[in-house]
Structures are given as C-alpha cells and as structure tokens.
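Enquirer: Below are the sequence and a predicted model for it; my questions follow.
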Amino acid sequence: MSDTGFASFTTTIDKTNHILHEIETAFGWPRDRRNQSYAALRGVLHALRDRLTVEEAAQLGAQLPMLVRGIYYEGWDPSRVPLKMHRDEFLQRVRKEFPYDVVGGVESVVRTVLDVLRQHVTDGEWADVKAAMPKDLATTLP
C-alpha cells in the first residue's frame, strides 16, 4: 500500500498496482519487470481507446481507476478516432508500444491485459466495447 496522505490518490495507486500485478502474475513476471506490465497495459489501452468511438471510449474510461484512466487518455486526440483497425492492425499498434518479447507474442499480451481489464469493467460496458469491435478483433476480447 502506498500512503500519499490523500485517500483518493492512495486508492488509485493501489488499484493500479493491483492491475499491474495481475498482468505480471499472468505471465509469471517478477515485480522488477514492472516496466513491461506498464507497457503492456498502456499499449492495449491506447489501441482499444483509439478503436472505439469517442462516446464509447469515454464510457469505458469512466470505469477505470483514476490513474489507469490517466494512462488511457494520455495523448488521445478525439478528433482522430475511431481508427478502423482489424485484428492484425490492432496487434501491430500494441506492438509499437510494447517493445518486449514474451511467450505467445503480442497476441498473448493483448489477451492477458484484456482479461485483467475485464475484471474491472461492468458486464454491460464490456458488451458495448465488444460490440464496437470488428468481428475478427472481438474474438480476442474475453
């Protein structure tokens, strides 16, 4: 637990660390690979955000912990979305932000991060996100 002296900040740091730890656990990474779990989370969040409409991106963002929401919106230009990405383009987009080699490649990174994120979003919102994806990409979402 990180004590920032401000309850909302402490809570969001703890929630973010929990999400990163879930990614690390799924891959069997030790905590000293936090840069990799962060890059995985960031890359998937950015690709997902840019594939969604502005309205859907905002609805998903509203459900994320405050610090994760900041990562999600970092560098976002709503005037340029949605980007029409199919599965391979989505994976390439994540790969640009995730320069590490992992077992199963970038697809396993995407699946793992989406599995973790799924646990932090309501069923209705996740159904909306899935419905906004092209069929070949929707099959990647849990």
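Expert: Thanks, I have the structure now.
Enquirer: hey, let's count contacts and neighbours off CA atoms from now on
Expert: Fine.
Enquirer: Name the nearest residue to residue 125, ignoring sequence neighbours.
Expert: With sequence-adjacent residues excluded and distances taken as CA to CA, 6 or more residues apart in numbering, residue 125 is closest to residue 60, at 6.7 Å.
Enquirer: Walking through the protein, point out its strands one by one.
Expert: Counting by DSSP state E, no segments of the chain form strands.
Enquirer: Looking at it, which helix is longest?
Expert: Once the chain is assigned using DSSP state H, the helix that runs over the most residues is helix 7-27.
Enquirer: other SSEs contacting that helix?
Expert: Here helix 7-27 touches helix 34-51, helix 66-73, helix 105-118, going by 3 or more CA pairs under 8 Å, 6 or more residues apart in numbering; DSSP states H and E.
Enquirer: try this one side by side with the last:
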Amino acid sequence: MFAVAAVSGSRIAVSSSFSPQTRPAQRRGALHVVAADKRTRPAVADVASFQKGGASDTGGSSVQIALLTRRIEGLTTHLLKNKKDYSTQRGLKKLLGQRSRLQNYLKKKNFEEYSQTMDALGLKR
C-alpha cells in the first residue's frame, strides 16, 4: 500500500498499489459472534469440575476461563437479539480478550491442564 514516485525532470509520476477492490469487505469494528448456536459446542460444564482446591478455589486459571466462557455465551445470545447494543459488544470484546490472555497464560504454565480445560469447554486450542 505504498506509493511509488518516479522523478524525471520536472515531472513526478505517482502510482499506488491501493485499489478499492483490495479493501476488506467488513467494517473495522464488526462483531463476530462466538457461538451463534448452542449446538455448535457443549454447554459450559459445572464450574465445580474446574476447581482443583475444592469449593474455595475461585481464582484458578481454568475456573476463570470457565466463568468467562459462561458470561461470553450469555452476552452472545443477548447480542443475537439486540444487534445494535454497542456497549455490550464492547464488553464482550473485553471479555474475549481477557479469556484469551488467561488461555495463553495457562498454556505456558500447565499445558496438560490447558488442554483438559479447552476440551471440557469445547473451545479451540
């Protein structure tokens, strides 16, 4: 997408490789629905199955990923009905980013637990 300039004498010829056909078809902030259909992946398992230290374990990475997945599914169903709720779209994007960071952390720290969590939640690795 850089302009190339050729100088010959007093004339300057500018050519650009940018054309309207090369632009992406979607808007910059377009929303991509995570799970439009509940049948695309299993329902979020009970959070207790992710708690390693008993009922008091609420801060483990796998527990947080499970809780965020439950919230993301709820917001996704809400946004399917209310397509112009932009504040909820922003909140959903923030939750997706937070879950992604937790997934990356868990992947680096304990890959076995990461793979079990992703399989139990039905998320891509």
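Expert: Okay, I see it. Here the structure is a predicted model, which means the values were calculated and not measured.
Enquirer: Superposed, what's their TM-score?
Expert: The TM-score (TM-score structural alignment, normalised by the length of the second structure) is 0.30; 73 aligned residues with a CA RMSD of 5.0 Å.
Enquirer: Can you show me the strands along the second structure?
Expert: Applying DSSP E to the second structure gives strands spanning 3-8, 11-16.
Enquirer: got a markdown table for those strands, with mean neighbour count too?
Expert: Putting the strands of the second structure into a markdown table (neighbours: other CA atoms under 10 Å) gives the following:
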| stretch | mean neighbour count |
| --- | --- |
| strand 3-8 | 10 |
| strand 11-16 | 10 |
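Enquirer: quick one: which of the ones you listed is nearest residue 105 of the second structure?
Expert: With CA to CA as the criterion, residue 105 of the second structure lies closest to strand 3-8 of the strands of the second structure, at 41.0 Å.
Enquirer: and the angle from the closest one to strand 11-16?
Expert: Strand 3-8 of the second structure and strand 11-16 meet at an angle of 160 degrees, taking axes from the mean of the first three to the mean of the last three CA atoms, to 10 degrees as the criterion.
Enquirer: Check which helices and strands strand 3-8 of the second structure sits against.
Expert: Taking 3+ CA pairs under 8 Å, 6+ apart as contact, the helices and strands that strand 3-8 of the second structure lies on are strand 11-16.
Enquirer: so what does the strand it packs on touch, helix or strand wise?
Expert: Packed against strand 11-16 of the second structure by the contact rule (3+ CA pairs under 8 Å, 6+ apart) you find strand 3-8.
Enquirer: Can you tell me what sits against the strand it packs on?
Expert: Counting contacts by CA atoms under 8 Å, 6 or more residues apart in numbering, the residues outside strand 3-8 of the second structure that touch it are 12, 13, 14, 15, 16, 17.
Enquirer: What residues of the longest helix of the first structure count as buried?
Expert: Using 16 or more other CA atoms under 10 Å as the test for burial, helix 7-27 of the first structure gives 11-17, 19-24.
Enquirer: Throw the residues you listed into TSV and include distance to residue 137 of the first structure, thanks.
Expert: What follows is the buried residues of helix 7-27 of the first structure, written out as TSV (distance: CA to CA, whole Å):
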residue	distance to residue 137 of the first structure
11	33
12	30
13	30
14	31
15	27
16	26
17	27
19	23
20	23
21	25
22	23
23	20
24	24
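Enquirer: how close does residue 15 of the second structure get to residue 8 of the second structure?
Expert: Using CA to CA, to the nearest Å, one obtains 14 Å as the distance from residue 15 of the second structure to residue 8 of the second structure.
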